[in-house]
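S.K.: Sequence first, predicted coordinates after that:
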Amino acid sequence: MAAMATPGNTALELGLAGRRALVTGAGKGIGRSMVQALHAAGVQVVAVSRTRADLDSLVRECPGVEPVCVDLSDWQAVERALGGVGPVDLLVNNAAVAVLQPFLEVTKEAFDISFDVNLRAVIQVSQIVARDLISRGAPGSIVNVSSQASQRAIRNHTIYCAAKGAMDMLTKVMALELGPHKIRVNAVNPTVVMTAMGQANWSDPQKAKSMLDRIPLGRFAEVDNVVDAILFLLSDRSSMITGSTLPVDGGFLAN
């Protein structure tokens, strides 16, 4: 799968050229790299972010990308922004927020924003895309970006673990119901990923060691590790895979 990371052969390997994709959380981190990889593969990309400056710089880097600036926690705003987005063949639900609080200090505000973005928006955006695919009689692939936190308890991650656990089951139900329409739905479940946020949150060597000691490969994931897995699940190379939760975790969940 390492060959997928080079833009020169991605389209050849995966056959994604000419399709249209929508990526949420496209301004930074995994989402931004996902847009860049799809653009390099000849995919027409709709990039969704709540930060206009991130979208502006992304469009400069990847001419032809269609920017949509919207706050995914606002149901009505999402309907207005994406309701007429047009034919989308591939969807990556990547946008997420992580509010870390000890269980006894969890607040309603943190719960609401976490579930609004990490779960409810996934349902809403997926409904928009899936309804269009069904109306066109077209096959499609949806990938939800989950986390190892969906399957393993992590201290101070009460809401995040709960939301990602719900996303894993949502993925399975979506696969069950959308499968007859030739729409595949899968999730990727990364460990800590070395995005700018990941580096900031795990820069403390003592904190990092506590997690790295639980990862058999002894390292955190790079962004390309996650992007490659998503590209595979979007492509026809994974045409018999749906309802799966794919760990990209260096063996964390096997430990």
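M.R.: Cool, got the structure. Residues are numbered from 1 along each chain as shown.
S.K.: Going by C-alpha atoms from here, please, whenever you check contacts or count neighbours.
M.R.: Noted.
S.K.: Excluding chain neighbours, give the residue nearest to residue 172 in space.
M.R.: Using C-alpha to C-alpha, 6 or more residues apart in numbering and skipping residues adjacent in sequence, the residue nearest residue 172 is residue 243, 4.5 Å away.
S.K.: Next up, a structure to set beside the first:
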Amino acid sequence: MTLPNPPSFRLDGQRALVAGASSGIGLACATALAEAGAEVTLAARRIEALEEITGEMTARGWKAAALRLDVADVEATAATVADHGPFDILVNSAGVAKHTKATETTPEDFDTVMGVNLRGAYFLTQAVARGLIAAGKPGSLINISSQMGHVGGLDRAVYCASKFAVEGFTKAMALEFGPQGIRINTVCPTFILTSFTQATFDDPAKRDWLMQKIKLGRVGETEDIMGAVLYLASPASSLVTGTAILVDGGWTAD
């Protein structure tokens, strides 16, 4: 009997762009891809933080470079991606949140959230896809969405709207890009402990609510996202496109 060959999770020879890579989930994703052998370009608005991170990565023998990028500026993003691409892998972890009651949402907050989470994500994905298509290359595009792209949340109407929209364009783009061998998926985390969510976890009432909803009964860590992103970036997921991986501890199973 001939046994099947297990798929590889290695990314040697692949070029990856990680947006929102200066901290939190984005930094964790960049670390996972670099450790797996990819040449990783870490992108964010805070270039000083990126340069410090890439210095630590290259000291470990990994391939990493820093790139200033503001996904809300779609014209500059398109030009930057065209200049530095093509990229075989995209991980878009850039995002913002403005949590208020729906009756108190301002147009300014709405535009800020949608400008990054939806408009920025859409046109960054478009830019990387264009580069791959022009080069005749396959690729894997990954948007960090949220469990809130699948369920509702109190005081999160705008945030939920932005993430539901990301789930929608991911499915539509999967149909369009599939014939070119370009896959596109989302990773949908639950609440992950980062500097941005620390205040939520520090509030006893909110933490109790989170622990009731997360069926595995523990706080999410950035390391919990790394395996899902590595899987989607690698040949191990070569038949996976147009779908979402929920890393939510069972939140959406309820």
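M.R.: Ah, there it is. Just so it is clear, the model here is predicted, and its values are computed rather than measured.
S.K.: Do you know the score for how well these two fit?
M.R.: Once superposed, the chains reach a TM-score of 0.92 (TM-score structural alignment, normalised by the length of structure 2), with 244 aligned residues with a C-alpha RMSD of 1.4 Å.
S.K.: hang on, the earlier thing: so the residue nearest to residue 172 of structure 1: helix, strand or coil?
M.R.: Assigned with DSSP: H, G, I helix; E, B strand; the rest coil, residue 243 of structure 1 falls in the coil class.
S.K.: I'd guessed it sits against residue 176; true?
M.R.: Yes. Look at residue 243 of structure 1 against residue 176 with C-alpha atoms under 8 Å: they come within range, at 7.2 Å.
S.K.: More neighbours: the two, which one.
M.R.: residue 243 (20 against 15; other C-alpha atoms under 10 Å).
S.K.: show me the contacts for the more buried one.
M.R.: Neighbouring residues of residue 243 of structure 1 by C-alpha atoms under 8 Å, 6 or more residues apart in numbering: 171, 172, 173, 174, 175, 176, 184, 185, 186, 187.
S.K.: quick one: secondary structure of the second one?
M.R.: Okay, so that is residue 172 of structure 1. Here residue 172 of structure 1 is recorded as helix under three-state DSSP.
S.K.: Alignment lookup: it to structure 2.
M.R.: Residue pairing (TM-score structural alignment): residue 172 of structure 1 is matched to residue 171 of structure 2.
S.K.: show me the contacts for its match.
M.R.: Residues in contact with residue 171 of structure 2 (C-alpha under 8 Å, 6+ apart) are 184, 185, 241, 242, 243.
S.K.: that older thread, return the distance of the residue nearest to residue 172 of structure 1 relative to residue 101 of structure 1.
M.R.: The gap separating residue 243 of structure 1 from residue 101 of structure 1 is 30 Å, by C-alpha to C-alpha, to the nearest Å.
S.K.: With residue 207 of structure 1 instead?
M.R.: Distance, residue 207 of structure 1 to residue 101 of structure 1, using C-alpha to C-alpha: 16 Å.
S.K.: which of those two has more neighbours?
M.R.: residue 101 (16 against 11).
S.K.: nearest spatial neighbour of residue 137 of structure 1, skipping sequence neighbours?
M.R.: residue 181 (7.5 Å).
S.K.: Could you pull out the helices in structure 1 for me?
M.R.: Assignment of helices within structure 1 using DSSP state H yields the ranges 7-14, 29-40, 52-61, 75-82, 108-115, 121-136, 158-178, 196-201, 205-212, 223-234.
S.K.: for structure 2, which strand is longest?
M.R.: strand 182-189 (DSSP state E).
S.K.: thinking again about what came up before, ranking the contacts of residue 171 of structure 2 by neighbours, who comes first?
M.R.: Busiest of the contacts of residue 171 of structure 2 [other C-alpha under 10 Å] is residue 184, holding 30 neighbours.
S.K.: which residues sit in contact with that one?
M.R.: Counting by C-alpha under 8 Å, 6+ apart, residue 184 of structure 2 has contacts 140, 141, 142, 143, 170, 171, 173, 174, 241, 242, 243.
S.K.: Let's have these in JSON lines, adding distance to residue 220 of structure 2.
M.R.: Listed next are the contacts of residue 184 of structure 2 as JSON lines, based on distance: C-alpha to C-alpha, whole Å:
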{"residue": "140", "distance to residue 220 of structure 2": "25"}
{"residue": "141", "distance to residue 220 of structure 2": "23"}
{"residue": "142", "distance to residue 220 of structure 2": "20"}
{"residue": "143", "distance to residue 220 of structure 2": "18"}
{"residue": "170", "distance to residue 220 of structure 2": "24"}
{"residue": "171", "distance to residue 220 of structure 2": "26"}
{"residue": "173", "distance to residue 220 of structure 2": "29"}
{"residue": "174", "distance to residue 220 of structure 2": "28"}
{"residue": "241", "distance to residue 220 of structure 2": "25"}
{"residue": "242", "distance to residue 220 of structure 2": "24"}
{"residue": "243", "distance to residue 220 of structure 2": "21"}
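S.K.: Just give me the closest of these to residue 10 of structure 2.
M.R.: Checking those against residue 10 of structure 2 by C-alpha to C-alpha gives residue 140 as the nearest, at 13.7 Å.
S.K.: Distance of the closest one relative to residue 250 of structure 2?
M.R.: Computed with C-alpha to C-alpha, the distance linking residue 140 of structure 2 and residue 250 of structure 2 is 26 Å.
S.K.: Provide a list of residues in contact with the residue nearest to residue 137 of structure 1.
M.R.: 134, 137, 138, 139.
S.K.: so what corresponds to residue 105 of structure 1 in structure 2?
M.R.: So, by TM-score structural alignment, residue 105 of structure 1 is matched to residue 104.
S.K.: burial measure for that match, as a count.
M.R.: Counted with other C-alpha under 10 Å, the neighbours of residue 104 of structure 2 add up to 10.
S.K.: For the aligned residue in structure 1 for residue 49 of structure 2, which non-adjacent residue is spatially closest?
M.R.: In structure 1, the residue matched to residue 49 of structure 2 (TM-score structural alignment) is residue 54. The shortest distance from residue 54 of structure 1 to any non-neighbouring residue, by C-alpha to C-alpha, 6+ apart, is to residue 27 (4.8 Å).
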